[in-house]
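1. what shape does this take:
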Amino acid sequence: MDNTNQGKSLIKGDVAIFLRGLIIGKVLTLMVIGGLLWWLLKPGLLSRNNSDSSSQSLKTTSSNASTFGSLADVPTDSFNYGGSTAWAPIRQVVDSQILSARPELKLRYLDPVNGSPGSTSGIRMLLNGQLDFAQSSRPLTDEEQTIAKKRGITLEQRQVGIDGIAVVVNPSLKVPGLTVDQLQQIYLGQVTNWNQVGGPNLPITPFSQRPENADTIIFSSNSGLKQRALGSNVKYVYSTTEAVRQLSKTPGGIYYASARAVVPQCRVKPLPLGRTAADLVSPYREPLVSPEQCPRQRNQVNTEAIKNGSYPITSNLFVIIKQNKGQEHKVGDAYAKLLLTDQGQKAIEQAGFVSVR
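-> Predicted structure coming up:
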């Protein structure tokens, strides 16, 4: 090969090497740039992936949430139930949703033939075989448990919600509030004038349902006061409706009942309560709605204070179930479980009470 041809071959070889190096260099540059871009975008991708994962998790949780329709072993038949008047909003709001979702379950509310409706009469009717399960806004008493035992019956109380006990007075009464002790002294007849508790010189007229029929209590079972007779000045009423009517005409009147039943009423004023005079808590959400603003606006129950325990008097809502392994047991158990589903607990809150889950 001559020198000319040899030079040309060398030049071609150098060009090939140069081009190969250039291509490799570009590939490496693209790889570096691609890696850099991936590294910069990685947090956003992770964030989006996490967001998608969280969204999917929420969808899964939502789809797995317990509902009235998802509960198994709901008996198919007609059943009778009854009891506490404080449960009226639950019967209106919650039970209607249950019966719509589970039409195979037919529930009929029964009032007592004799006496006023309430927790006591409902439990008595359950023991007498007139009801398949009962609704109570207080725990079973020792006496009721004893009667059940003598009849060979075992009763279970299953809590499904919480209610506050509110104290209401005539709207014209000027008093900052009461302690639990002052309230109890009023109903025991030990405090008889409002000037004894920071109010005007005005006799106190306490209204109450008869203790044996009352759905709410202001003396706990371990207070030593539960069995004491109320004061001679206490005026007994058949129902909360009657009490509200009487209070609107009695300047010195006072009454206590389910917060859900009396706080929204236009003709009475709910009072703050406290364990001490320094920690009075309103049973209503501030600010107070005046009678002049009602019914365009109504006071709402302070469910947050009831839930966190700062409100001093509450009552638990129980389904009373016969543990006899029969149809009564099945329907009582199913009804309580329906109320304790996610849907049931939300509906209880819609009715103005506090959930337990």
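2. contacts and neighbour counts: CA atoms only from here.
-> Will do.
3. Ile169: neighbour count?
-> Let me fix one detail, which is that residue 169 is Val and not Ile. The burial count assigned to Val169 is 26, neighbours taken as other C-alpha atoms under 10 Å.
4. how about the secondary structure of the closest residue to it other than its chain neighbours?
-> Beyond its immediate neighbours in the sequence, the residue positioned closest to Val169 (C-alpha to C-alpha, 6 or more residues apart in numbering) is Ile254, lying 4.5 Å away. Reducing the assignment to helix, strand or coil with DSSP: H, G, I helix; E, B strand; the rest coil, the entry for Ile254 is strand.
5. let's see this one next, to set against the first:
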Amino acid sequence: MPIKKNLYQEYRCYCNTPLNCDRPLQTVIDTPEAKHLPVKYCTGCGFPAIIAQNTEIKGNRIYKVTSFLGTRGLGRMYSGVRIDNNQPVVIREYLLPNRSFNDEETRQRKEKFQRVAGVSLADGRNQNFRLINAVEAIKDERGERCYLIIQEVDVSQTLRQYLQENGAMEASQVREVLNQALQTLQFLHTQKLRLPANQIQQGMAHGNISLDSILIKLEKNQNHQSNQQFYIYFCDLAIYESLFEHPTVQASQAKPEEDLIALGLAAFYLCLGRDIDSNSGQPLNPKDDRLWSNTDSHLKLFLHQLIGLDTPFESAEIARKALLQLPKPSQSNSFTTSQQEEKQEKGWNKTWFVFWGILALILLGGGMWYFLRPKYPSLKRENPLWSRLVPNFSDVPNLPPREFTYTAEKNSTWGFILRQKPQTTKLVEETLTKVSNTTFNYQAVQSPDVRVRSLPLDTVRECTIQSCKAYFAITSFPAEDGGLKSQAIASDGLLIYVAHSKKDSNLPQLLKGKISLDSLRKIYTGQITNWKDVDKNLPDLPIKPYAPTEPEAVLLFQKRVLNDDPQSIANYKTVTTQYTQATEETTKVIRAQFDENQAGIIAFGIIGKVWNQCNAYPLAISDSDNKGNAIQPLFKPEGQPIDPDIDLCIKRNYYIDESNFQRYPLGNQLFVVYPKDNSLPPGGSAFCKLLITREGQSLLQKAGLVPLLSLPENACQ
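-> Next comes the predicted model:
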């Protein structure tokens, strides 16, 4: 639940809210010598003053304060720069005033702050789930302050500030806020996360959701508010924000179900344009039915469930699925007052006439779309990103009229994708080589050892105006240095598969369609060599653990399944030496060997080579021995995961569900990597922009990749 404001009652502030008082700022402005003082306090009550301009904050890097931005929640915000590279940052200052916290409380909270302030995916994936995260957490060793350093993003307006400037949101906008917010909560609640001190935990509740901890980024150059596109970001997680509550406040363990309630209340306030009753000064009560409008009754019922006034949703994922299945509002999307409803009733005849006119236009437009629609297939409608993408390659502006050479690892996912013919007899490589007046020539290179060095990335790093062998690279692993920019263009990953036999007792059925990462680890390091040792109900049959030949796929397996452990990797190489071959060859022999009781092959391979064949069954994967949480990425047309009873040889429209795939333990992304140097021709950003169009995402999906679900606003810049 949202953190309550701390009034620091030990300080006799004239406005009774020292954190939001302007006198600490005035102290710095009015005191010429303030910049020379190591510690500054408000001249009125003694509360810690605003940090003076040009003050340096030292952590792993040194940062300099440039200006005070304001307060949010329990912290103050400053703009700043990282001194060694002059990169802009946002500095969030937290206070532990000595009149409110004793020395031991201060010490404990500072230490915990450094341990928990910031989260990332435990497996190292670099995915954007619209969560404002910290670059560094710094404790002031001798003072009363802690600092959170945030890489500057052009997102600073809270939903509260948005309401103050724009008033209530329309129902369609509230739906989109909920859609994006629930997607982020689904990620936060279910993913395996890593904290700064290297602790791993399965999921985390936000615990501090309110109009002040949800930020909104409006797309630029949009004139009509009702159609304005935006992105929603979460910030100020309770795991570290609550450390700066007054010691008398008893912190409780944040729970995912409380996040859903808090989000529902925030959406309720967005509908109304305010959260406080002007007469009582208390928060508006969603139980007061007079506050609700009937113009979007479906959204109202949904919010009742989200807030808990009706049967609550069990998870963010279930709530989001229900949201996406809501019927569209039958009337205006805006929340109206009773007076507006009365006017609508008086003007019923006019509205009825307009309704039929609009319906006729919709039918006419639908007919035109049917005959003039693009020839490439659409992604599923529930993908929230789809409607925001540029439609076609031809709609991408400012493509540079020149030739670019680019690269990727030899025998990689990208090389496979380029050889596919997803729609016609034309290869993907042919489609992407010439777009308008821009030419992209592909040249693969082979790294001696991708674990040690990526030759494609090294080639891009060496690109200069005078000489450039490759302007960008396509890779399964993002660059980790400051000179290159990595932008995800699609999701990829590994499928673990066994023989899909027609025998009465076959491995998919005996395994109940799933396997744990721990069992995989033991199989591929030689600790388990017979299926009966995986489970007593399995046959007495030798295991042959096969591996593919793609270096990036093997590296991903070693990172995700073997946890990058050197001894496990050495054992893996010993076990798989005689069983390493192309995935296409493995899928040819896997069923025959099982049917003839020779061996039970288990293998892994990239999605594009495994998902659309029927000799092998892709297993659901769990990240623990509790296989109840196993994730199956392949879905039936009816919207349910496949099961071992299915006959994959009966061709149907099986697909990878994008939303479900975000939780798949062996999922990964494919990146375009290009130099940040703006003096170079923008080949990488141009290619990237093409691939994140609807046409590009559809092309990649048909070729064997998984479309993206989200993009940062500065994608491909």
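6. TM-score for this pair?
-> Here the TM-score for the pair of chains, by TM-score structural alignment, normalised by the length of structure 1, is 0.68; 306 aligned residues with a C-alpha RMSD of 4.3 Å.
7. circling back: how about the residue nearest to Val169 of structure 1, what's its match in structure 2?
-> Alignment of Ile254 of structure 1 against structure 2 is given by TM-score structural alignment, with Ile602 as its counterpart.
8. which residues does its match contact?
-> When the contact criterion is C-alpha atoms under 8 Å, 6 or more residues apart in numbering, the partners of Ile602 of structure 2 are Ile496, Tyr497, Val498, Ala499, Ile543, Lys544, Pro545, Tyr546.
9. trace the first one over to structure 1, please.
-> It refers to Ile496 of structure 2. Under the alignment (TM-score structural alignment), Ile496 of structure 2 pairs with Val167 in structure 1.
10. for its match, list the residues it contacts.
-> When contacts are counted by C-alpha under 8 Å, 6+ apart, Val167 of structure 1 is found next to Ile254, Tyr255, Tyr256, Ala257, Ala259, Pro270, Leu271, Pro272, Leu273.
11. give me the number of residues near the residue nearest to Leu127 of structure 1 when sequence neighbours are not counted?
-> Distances taken as C-alpha to C-alpha, 6+ apart place Ala148 nearest to Leu127 of structure 1, at 6.7 Å, with adjacent residues excluded. Using other C-alpha under 10 Å, Ala148 of structure 1 has 19 neighbouring residues.
12. please identify which of the contacts of Ile602 of structure 2 is nearest to Phe687 of structure 2.
-> The shortest gap between Phe687 of structure 2 and any of these belongs to Ile496, at 31.3 Å (C-alpha to C-alpha).
13. what about the closest one, which helix or strand?
-> Ile496 of structure 2 belongs to strand 484-499 when assigned by DSSP states H and E.
14. and that strand, how far from structure 1 on average?
-> After superposition onto structure 1, the average distance of strand 484-499 of structure 2 to its aligned residues comes to 1.5 Å, using mean C-alpha distance after the TM-score superposition for structure 1.
15. next structured bit after the longest helix anywhere in structure 2?
-> The helix that spans the most residues within structure 2, counting by DSSP state H, is helix 348-372. Tracing the chain past helix 348-372 of structure 2, the next element assigned as helix or strand by DSSP H and E is strand 403-409.
16. give me the buried positions along that following strand.
-> Phe404, Thr405, Tyr406, Thr407, Ala408, Glu409 (16 or more other C-alpha atoms under 10 Å).
17. so can I have CSV of the residues you listed showing distance to Leu25 of structure 2?
-> What follows is the buried residues of strand 403-409 of structure 2, written out as CSV (distance: C-alpha to C-alpha, whole Å):
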residue, distance to Leu25 of structure 2
Phe404, 53
Thr405, 54
Tyr406, 52
Thr407, 53
Ala408, 53
Glu409, 55
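18. and the furthest pair within those residues?
-> Among these, the pair separated by the greatest distance (C-alpha to C-alpha) is Phe404 and Glu409, at 17.2 Å.
19. and the residue nearest to Leu127 of structure 1, that one's in a helix?
-> Yes - remark: Ala148 of structure 1 belongs to a helix, assigned using three-state DSSP.
20. what's the distance between it and Ile123 of structure 1?
-> In this view, Ala148 of structure 1 and Ile123 of structure 1 are 10 Å apart by C-alpha to C-alpha, to the nearest Å.
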